[in-house]
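S.K.: The following block contains a protein sequence and its predicted model.
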Amino acid sequence: MDTKKMRSQLEQRLTRPEWEFTFDREKDTLRIENRETKKGVTVALSGIIAKWHEEKDKAIDEVVYYIEESLTKMHDEHVLTGKEKNIYPVIRSTSFPTETKEGKALLFDNHTAETRVYYALDLGTTYRLIDKELLQKEEWNVERVKEVARFNIRSLEIKVKEDIVADNTFYFINTNDGYDASRILNETYLHKFSEKINGTMAVAVPHQDVLIIADIQNDTGYDVLAHMTMSFFASGRVPITALSFLYENGELEPIFILGKNKRK
């Protein structure tokens, strides 16, 4: 499977008179949008291809469903009042747009040198990022959104899977609810987790559906973490960052792992 074949399959599966496609060869992305409203979804083909090699047609089925649901629900009128339990923070890369295609400014906060925090209204099978115009219509202030979102992310269940490689322990949070990476914002949880770390604590959010916490005991651990994070980053539907972070005294510091025994 290559980019040309994947693009062709998606366009065939998503053929609608009201939808049009735009392929960005440089970024290797495909945008599907409504011809009239110009609202749409952009997907990274490389990530879908990587997932296809593991899951075959299931990977295509998932992204088709995601796009159809997103485009369909974009026409609905959305409100925040009464939907407080459906507001969550979402982690994105610093290269993620700060406004919609229509020019509406999105609500976001800086998080680390590699990540930002946006805010979303969960719609069930998809979500809508909250923009400042929606806040004005609802007469909500920014702090109210942030407070509600942070409370909701702390309320989410956290299930952890564990793996040990060369005396280094890796913990994976991967519930696929769209907010796995966002659980990095649960500061209380990270602090409590750090108390059981014997070595150096590292954290990674390669894409939106996974949070990795590592107990690094030796240099091999850094190499394994770097390889693992890059692999997840390449296969994620919504990639965030291939870099990992050191967690110390409640702070996240990006680290660049150059190779065996080398980190910066």
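M.R.: Nice, I can see it. Treat the numbers as computed from the prediction; the structure is a model and nothing was measured. Numbers count the residues shown, from 1 in each chain.

S.K.: switch to C-alpha atoms for all contacts and neighbour counts from now on
M.R.: OK.

S.K.: Could you pull out the strands in the stretch 101-250 of the chain for me?
M.R.: In the stretch 101-250 of the chain, the strands defined using DSSP state E, counting those that start in this stretch lie at 108-110, 115-122, 127-129, 161-165, 168-173, 200-204, 211-216, 244-248.

S.K.: out of these, which comes closest to residue 227?
M.R.: When the strands of the stretch 101-250 of the chain are ranked by distance to residue 227, counting by C-alpha to C-alpha, first place goes to strand 244-248 at 10.6 Å.

S.K.: Going by neighbour count, which residues of that closest one are buried?
M.R.: Within strand 244-248, the residues that qualify as buried by neighbour count (16 or more other C-alpha atoms under 10 Å) are 244, 245, 246, 247.

S.K.: another structure for you, compare them:
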Amino acid sequence: MKKNNKQGYYLSILFIVLLYLFTRSFYTPFFLILLSLMLYLAFLKEENRLVAWMIISFFGGNLILFYLDKFIDGIQIDPFHRVIFHQLLFIIPILSICYVINRFNKKISLFFRRPETWIQRSLALKRKYVYIIVLLIFISFLSVVMTLEATFNFHLVISLSLFVFIHAVLQEIMWRGILLTQFMMIANETSAILFTSLAFALNTTIFGFTLVVFILYFIFGLLLGFITSKCKSILPSTIAHALVLILLFIKGFLQLPI
């Protein structure tokens, strides 16, 4: 990362502004700013130009996702399958950004690998944390099972597991695996975590904005970003994301059409 990259910080802020306009359906100023960004590409440094193209491809992929989601809504399919298809559509903006990064001959991410942090200072510590994670996952799923009817609902457990896996993996690949990595190239680590957490929270409120939900997801994004930056891997944040989804289901805040 280069020092005093003002263009990088401006692009980061611009991404937040564009995402706010997009999620609130202010499409006229959104497209005007996006068009201005495309015209300004020639004046950007190479690393900033990459991020600018990433921003453009992110919204391009999300527009395709939006219209495909509308198309799926018009098809008579099982409600749960519709939810799963909607989650899978998030692959589109991921692939569009990966294509841009590949065209610039850059690494797609620095975080698609095993954790390598203070946890690895000793083998004993590594094993301890692995056991804790496994125990938390077991307790979470056990809690789900205990909230079911007396008869074990195998279908519900499998359906929940599928949804949690797809959602957590794709969200973490996008926000922590790709975007956080690239924004760290044009801004410092703290700023990158802050910007991606704000974007993550805004994107979560696309179907309805409430201040409480926004703040909670912003804090959640900060936590996941911090974990990822320290571990140099999205594996811990993916597990944490999955655990939170399971707990939300247990508490009744998350419901699936099963």
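M.R.: Good, I have the coordinates. Being a predicted model, the structure only gives us computed values, none of them experimental.

S.K.: What TM-score do the two superposed chains give?
M.R.: The TM-score (TM-score structural alignment, normalised by the length of the second structure) is 0.28; 116 aligned residues with a C-alpha RMSD of 5.7 Å.

S.K.: out of the strands of the stretch 101-250 of the first structure, nearest to residue 71 of the first structure?
M.R.: Once the strands of the stretch 101-250 of the first structure are compared by C-alpha to C-alpha, strand 127-129 is nearest, at 10.7 Å.

S.K.: buried ones in that closest one?
M.R.: So for strand 127-129 of the first structure, counting by 16+ other C-alpha under 10 Å, buried means 127, 129.

S.K.: quick revisit: will you turn the buried residues of strand 244-248 of the first structure into a markdown table that also has distance to residue 71 of the first structure?
M.R.: Rendered in a markdown table, the data for the buried residues of strand 244-248 of the first structure read as follows (distance: C-alpha to C-alpha, whole Å):
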| residue | distance to residue 71 of the first structure |
| --- | --- |
| 244 | 33 |
| 245 | 34 |
| 246 | 38 |
| 247 | 38 |
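
S.K.: hmm, which two among these are most spread apart?
M.R.: Looking at the buried residues of strand 244-248 of the first structure by C-alpha to C-alpha, the two members farthest from one another are 244 and 247, with 9.7 Å of separation.

S.K.: Need the overlap of contacts for these two.
M.R.: With contacts defined as C-alpha atoms under 8 Å, 6 or more residues apart in numbering, the residues shared by residue 244 of the first structure and residue 247 are 202, 203.

S.K.: For residue 6 of the first structure, see how far away residue 12 of the first structure is.
M.R.: From residue 12 of the first structure over to residue 6 of the first structure the distance is 10 Å, taken as C-alpha to C-alpha, to the nearest Å.

S.K.: For the closest residue in space to residue 170 of the first structure that isn't next to it in sequence, give me its contacts.
M.R.: Spatially, and ignoring its direct neighbours in sequence, residue 170 of the first structure is nearest to residue 214 (4.5 Å; C-alpha to C-alpha, 6 or more residues apart in numbering). Contact criterion C-alpha under 8 Å, 6+ apart gives 168, 169, 170, 171, 200, 201, 202, 203, 225 as the residues in contact with residue 214 of the first structure.

S.K.: With neighbour count and distance to residue 145 of the first structure as added columns, please give the residues you listed in CSV.
M.R.: Written out in CSV, the entries for the contacts of residue 214 of the first structure read as follows (neighbours: other C-alpha atoms under 10 Å; distance: C-alpha to C-alpha, whole Å):
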residue, neighbour count, distance to residue 145 of the first structure
168, 21, 38
169, 19, 36
170, 22, 33
171, 17, 30
200, 17, 34
201, 22, 30
202, 25, 29
203, 24, 26
225, 24, 34
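
S.K.: and of those, the nearest to residue 135 of the first structure?
M.R.: Taking C-alpha to C-alpha as the measure, residue 203 is the one of these closest to residue 135 of the first structure, at 32.3 Å.

S.K.: Of the contacts of residue 214 of the first structure, just say which sits nearest to residue 40 of the first structure.
M.R.: Comparing the contacts of residue 214 of the first structure against residue 40 of the first structure with C-alpha to C-alpha places residue 203 closest, at 32.0 Å.

S.K.: could you list every residue that touches the closest one?
M.R.: With contacts taken as C-alpha under 8 Å, 6+ apart, residue 203 of the first structure has the following neighbours: 211, 212, 213, 214, 244, 245, 246, 247.

S.K.: how near is the fifth one to residue 62 of the first structure?
M.R.: Pointing back at residue 244 of the first structure there. The span separating residue 244 of the first structure from residue 62 of the first structure equals 27 Å under the rule C-alpha to C-alpha.

S.K.: More neighbours: residue 12 and residue 6 of the first structure, which one.
M.R.: Using other C-alpha atoms under 10 Å, the more surrounded residue of residue 12 of the first structure and residue 6 is residue 6, with 18 against 10.

S.K.: which SS class is the more buried one?
M.R.: Look at residue 6 of the first structure: counting by DSSP: H, G, I helix; E, B strand; the rest coil, its state is helix.

S.K.: Looks like it contacts residue 50 (just checking).
M.R.: No: distance between residue 6 of the first structure and residue 50: 10.8 Å, which falls outside the contact criterion (C-alpha atoms under 8 Å).

S.K.: need the longest helix for the second structure.
M.R.: helix 46-73 (DSSP state H).

S.K.: Show the subsequent helix or strand relative to that one.
M.R.: The first helix or strand that comes after helix 46-73 of the second structure along the chain, using DSSP states H and E, is helix 79-88.

S.K.: Packing partners of that following helix?
M.R.: With contacts defined as 3 or more C-alpha pairs under 8 Å, 6 or more residues apart in numbering; DSSP states H and E, the secondary structure elements packing on helix 79-88 of the second structure are helix 46-73, helix 154-172.

S.K.: what's the most buried one of the ones you listed?
M.R.: With neighbours taken as mean count of other C-alpha atoms under 10 Å, those reach their highest mean count in helix 46-73, at a mean of 18.

S.K.: quick one on the thing from earlier: redo the contacts of residue 203 of the first structure as a markdown table? Include distance to residue 187 of the first structure.
M.R.: Conversion of the contacts of residue 203 of the first structure to a markdown table gives the following (distance: C-alpha to C-alpha, whole Å):
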| residue | distance to residue 187 of the first structure |
| --- | --- |
| 211 | 13 |
| 212 | 15 |
| 213 | 13 |
| 214 | 16 |
| 244 | 17 |
| 245 | 14 |
| 246 | 14 |
| 247 | 11 |
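
S.K.: can you map out the helices along the stretch 1-150 of the second structure?
M.R.: Along the stretch 1-150 of the second structure, the segments classed as helices by DSSP state H, counting those that start in this stretch run 6-23, 27-40, 46-73, 79-88, 91-103, 123-146.
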